[in-house]
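> Sequence first, then the predicted structure, then my questions.
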Amino acid sequence: MTSFVLFGSFFLFMILSVPIAISLGLAGLITAIFSPNISITFLTQGLVTSTDNFALMAIPFFILAGEIMGKGGISTRLFNLANIFVGRFTGGFAIAAVITCMFFAAISGSGPATVAAVGGIMIPAMVAQGYDRKFATAVIVTSGSLGIVIPPSIPMVLYGIAGNQSIGDLFLGGILPGILIGVCLIIWCYYYSKKKGYSGTKEDFSFKKMFSALNNAKWSLLVPIIILGGIYGGIFTPTEAAVFGVVYAAFVSLFLHKEIKISHFPEILAKAAMSSVSILIIIGTANAFGTILTMEKIPQTIAESFLTLSENPIIIILIIIILLLIIGCFIDTSAAVIIFTPILFPVAAQVGLDPIHFGIIMIVTLSIGFITPPLGVNLFVGSGISGLSMPSLVRGVVPFFFIMLISLTIIAIIPQLTLLLL
């Protein structure tokens, strides 16, 4: 009965369009009032203590670093560099857009931030080059979802905390899957562009232009190398790497690129603070929600229910993926990771899935939620930039949705792709 009250009240609030953090908190509160075994005081203490975690400090710093870099002209430099290498080929602008999103994903750790930073430049440029606005926006919106797959990734930090796994290993595990998704998107962009006659820039490759673009983008290219190299080299923790990323981004943007000023920082800090606070509130209320799940032994019950359906790991993975695809349509990625990791982690463990591999499967699956309505955050950002209506953009994203599913299938059935670098 407690489970019914918990989930019933949660989904009721979601249907009423109550924000996810408030829905989680109210569902936990109502359940605590209903059940004599759950103390409201215990829940409120858990809400505070759940955010008192050193690893969680990485989240606001990665968000702040991404905001600074987004304002500091990094996305423009990355695109210019990518365009030098692939712009002359069929669909060159679209391919360069995917590559730019992949690099920016390795900087920002956020899907919507990647869409906002790259889309504001790339969508108008692609339209001016003759690309259909719907296709151009769909490319950016889908490629932006790589923001949580290619490390550093905020959901990976959350999964590492919720599942008690190494964040560094998760970052390593996300590199090859992220590259695979990017390659699959590039192949589709080339095929579609060939079909529609989207030619390249027709400019010959020039070493002079290449070295010039490399020189302009060198400080941007160093960001993921320094952050990830520092983590895996044992120089600093993911949290310390995030702090270093902020300092580096501020220094490069202020003194080397000189595209932002000190006067811009209040706005940047305010935007990063709002994003951080919303995530941390979700973490706190989701933890209270998860505490009730644990007390009522709901994860164990669900794990046993899954195993009654089948003990075949492939069938279990398929069921989990379908469940997460549905969840991603309605629940914010950060909240979904916090809520469903304790529920699904025991299921994965029962069928022998490596916890890092399962974490990457979970995050890649939830990344598809960025392009699936009704939540589809990347869709809203892309629609705002391009001026396309939501139904029109969703139709443009459909082929990319299936490309993402194909990539996810490859990642799920080939664990070596995730575990090779560990």
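On my side now, so go ahead.

> When you work out contacts or count neighbours from here on, use the C-alpha atoms and nothing else.
Will do.

> packing partners for whichever strand or helix holds S9?
Per DSSP states H and E, S9 falls inside helix 2-15. Judged by 3 or more Cα pairs under 8 Å, 6 or more residues apart in numbering; DSSP states H and E, helix 2-15 is in contact with helix 20-34.

> ranges for the strands of this protein?
Assigned strands in the chain: none (criterion: DSSP state E).

> mind checking how far the spatially most central residue of the chain is from L24?
With distances taken as Cα atoms, centre = their mean, the chain has I148 as the residue nearest its mean C-alpha position (2.3 Å). Going from I148 to L24 by Cα to Cα, to the nearest Å gives 23 Å.

> Please apply the same query to G173.
Separation of G173 from L24 (Cα to Cα): 30 Å.

> Looking at those two, which is more packed in?
In terms of neighbours (other Cα atoms under 10 Å), L24 is the more surrounded of G173 and L24; the figures are 30 against 27.

> what's that one in contact with, if anything?
By Cα atoms under 8 Å, 6 or more residues apart in numbering, the contact list for L24 reads 10, 282, 285-286, 289.

> 7 Å instead?
Neighbouring residues of L24 by Cα atoms under 7 Å, 6 or more residues apart in numbering: 10, 285-286, 289.

> Structure two is appended below for comparative analysis:
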Amino acid sequence: MLVWFLPLFLILLLVGLPVFFALLFAPGFLLWLNGQERDIALLYRNVYQGMNSFPLMAIPFFMLAGEMMNRGGITLRLVEFSQALMGHLRGGLAHVNILSSILFAGLSGSAVADTSALGSMLIPAMEKNGYSRKFAAAVTAASSVIGPIIPPSGIMIIYAYVMGESVAALFLAGIVPGILIGAGLMLVVRLMADKYDLPKAERIVKADRTIGPVENLIARVLARINMAGVLYIIWALIGFAVTLPAINGWVLFVVFLLLSEGIFFRARKSMSEEARTVYKRAVVPLQTPIIILGGILGGVFTPTEAGAIAVAYAAVISLMLLKSMTIRDLPDVLRRAAMTSAVVLLLVGAAMAFKTVVSLSHTPETLAAFMLGLSDNPLTLLFLINLLLFIVGMFLDAGPAIIILGPILGPIFTDLGVDSIHFAIIMSVNLTVGLATPPMGLVLFVASSVSGERVETISKAILPFLAVEIAVIFLITYVPAISMTIPRLTGFAN
């Protein structure tokens, strides 16, 4: 009897019942019909228990950090930085939209926040520069799925919570796939530029932007430290391939700092003062993902503490350094972050309760036997599971889908020899792309609200971008090194 909970759940979704209520009503109704009233109490008690978790506190912290940076004008700085880098390309503002999503992903980890914050700025700008509104909305929706893939990522925190995986390993595994999706979307824009006569653009550098002396000094120092860090990483990667001379790490870092000064000295001669100002204005905000990842990987703080650090950093730079936000703005920022976090956590709690009925119905064992009956070849099963996840992603939000399907599907593939981190990335990326997939992709509705364009129109315009994202999913699936190299090099995966 209980095996009918999933068809009933899908029917409730199709008739328009909100996901939270469908997740609770479908199994609760069947438990009542089955005479299992005691299990109904367990079901609804698990809603609270599913949310009552220290690791999940990272989600509202990252939501709050993203809201503070958006209100503090940080998003605008990232857009201007992207415009200065890529605005001169054919279809330049579309490239800017995608690059801004990649950079914004390191701040919020939310596709919805990305679509709302960047779309409200870039969709009108793109329309003003000759792009159709439906194309601008489609680019915004398609690129926003990068947000939960590049760390920090809310859905990866949820996956790690449910499946007992390392958050740091998942964060590291998501870096290359996220960048790969961004590069694929830019390739589509470039191919469409000539065919659809996308507007030409010139390098856009705001001439009226200023930077305070304190921020200017901090940005100069941080930029050189970051460049030295990049050179140090390149040196370390070369060391994996060839034998390099043993040099003290601090001595090497000082040498790279001097090299960085030389690089910036040469770069200073080739760009205008306005361009240098725009670049320097982006340095301080771009430290957020570096602080988060560096602290987690270095063992300085946990992912939840990293979220709190991100909030503190956002508050310092918005309220004190940049002074782009005031104390009066805080109540509204806190309200918006609380509403967004509440939606996510309620879905997590309901999905954890839903998971209880999944285990009571023995669905995991039944599905595992069915799948292994189709084939025992991991490559074939991975193809089939990608199709299943893609269909699920059309109707269900990524967080609940991970909680429901992760415990069912994860053990099947780990038993077949698929690395658990690799499968986590396959599942996370696939379900995240589902956020931009019709008919019920959440970011499509957000993009429609921001742009004023109909969801059906955006759904048609987004198809070329979805094709590339699906291709990247299969590339990640069958080339594990794409997602596993960084975690293995850093010792977070075998």
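Yes, it's here. These numbers were taken from a predicted model, which means no experiment stands behind them.

> returning to what we had before: any chance you could list what contacts the helix holding S9 of the first structure?
Applying Cα under 7 Å, 6+ apart, the set of residues contacting helix 2-15 of the first structure is 20, 23-24, 27-28, 31, 35.

> can you pull out the helices in the stretch 1-150 of the second structure?
Under the criterion DSSP state H, counting those that start in this stretch, the stretch 1-150 of the second structure contains helices at 5-14, 19-33, 37-51, 58-71, 74-86, 92-105, 111-128, 133-144.

> For T366 of the second structure, find the nearest of the ones you listed.
T366 of the second structure sits nearest to helix 5-14 of all these, at 13.4 Å, using Cα to Cα.

> Buried ones in the closest one, by neighbour count?
Neighbour counts over helix 5-14 of the second structure (16 or more other Cα atoms under 10 Å) mark 5-6, 8-10, 12-13 as buried.

> try stretch 156-164 of the first structure
Those would be 156-163, for stretch 156-164 of the first structure by 16+ other Cα under 10 Å.

> Could you single out the nearest of the buried residues of helix 5-14 of the second structure to A168 of the second structure?
Of the buried residues of helix 5-14 of the second structure, the one sitting nearest to A168 of the second structure (Cα to Cα) turns out to be L6, at 32.5 Å.

> what's the matching residue for the closest one over in the first structure?
Counting by TM-score structural alignment, L6 of the second structure corresponds to F7 in the first structure.

> How much space separates that match from M1 of the first structure?
10 Å.

> residue in the second structure matching L353 of the first structure?
Checking TM-score structural alignment: L353 of the first structure goes with V418.

> burial count for the equivalent of F306 of the first structure over in the second structure?
Matched by TM-score structural alignment, F306 of the first structure corresponds to M371 in the second structure. Residues lying near M371 of the second structure (other Cα under 10 Å) number 15.

> swap in F402 of the first structure?
Considering only other Cα under 10 Å, F402 of the first structure is surrounded by 12 other residues.

> Next: E37 of the second structure.
When neighbours are counted by other Cα under 10 Å, E37 of the second structure comes out with 14.

> so can I have CSV of the buried residues of stretch 156-164 of the first structure showing distance to G119 of the first structure?
Below are those laid out as CSV (distance: Cα to Cα, whole Å):
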residue, distance to G119 of the first structure
M156, 24
V157, 26
L158, 27
Y159, 28
G160, 30
I161, 31
A162, 32
G163, 34
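
> quick one on the thing from earlier: how close does the residue nearest to the centre of the first structure sit to I161 of the first structure?
16 Å.

> Equivalent analysis for C189 of the first structure, please.
36 Å.

> same thing with A32 of the first structure?
The value you get for A32 of the first structure to I161 of the first structure, if Cα to Cα is used, is 25 Å.
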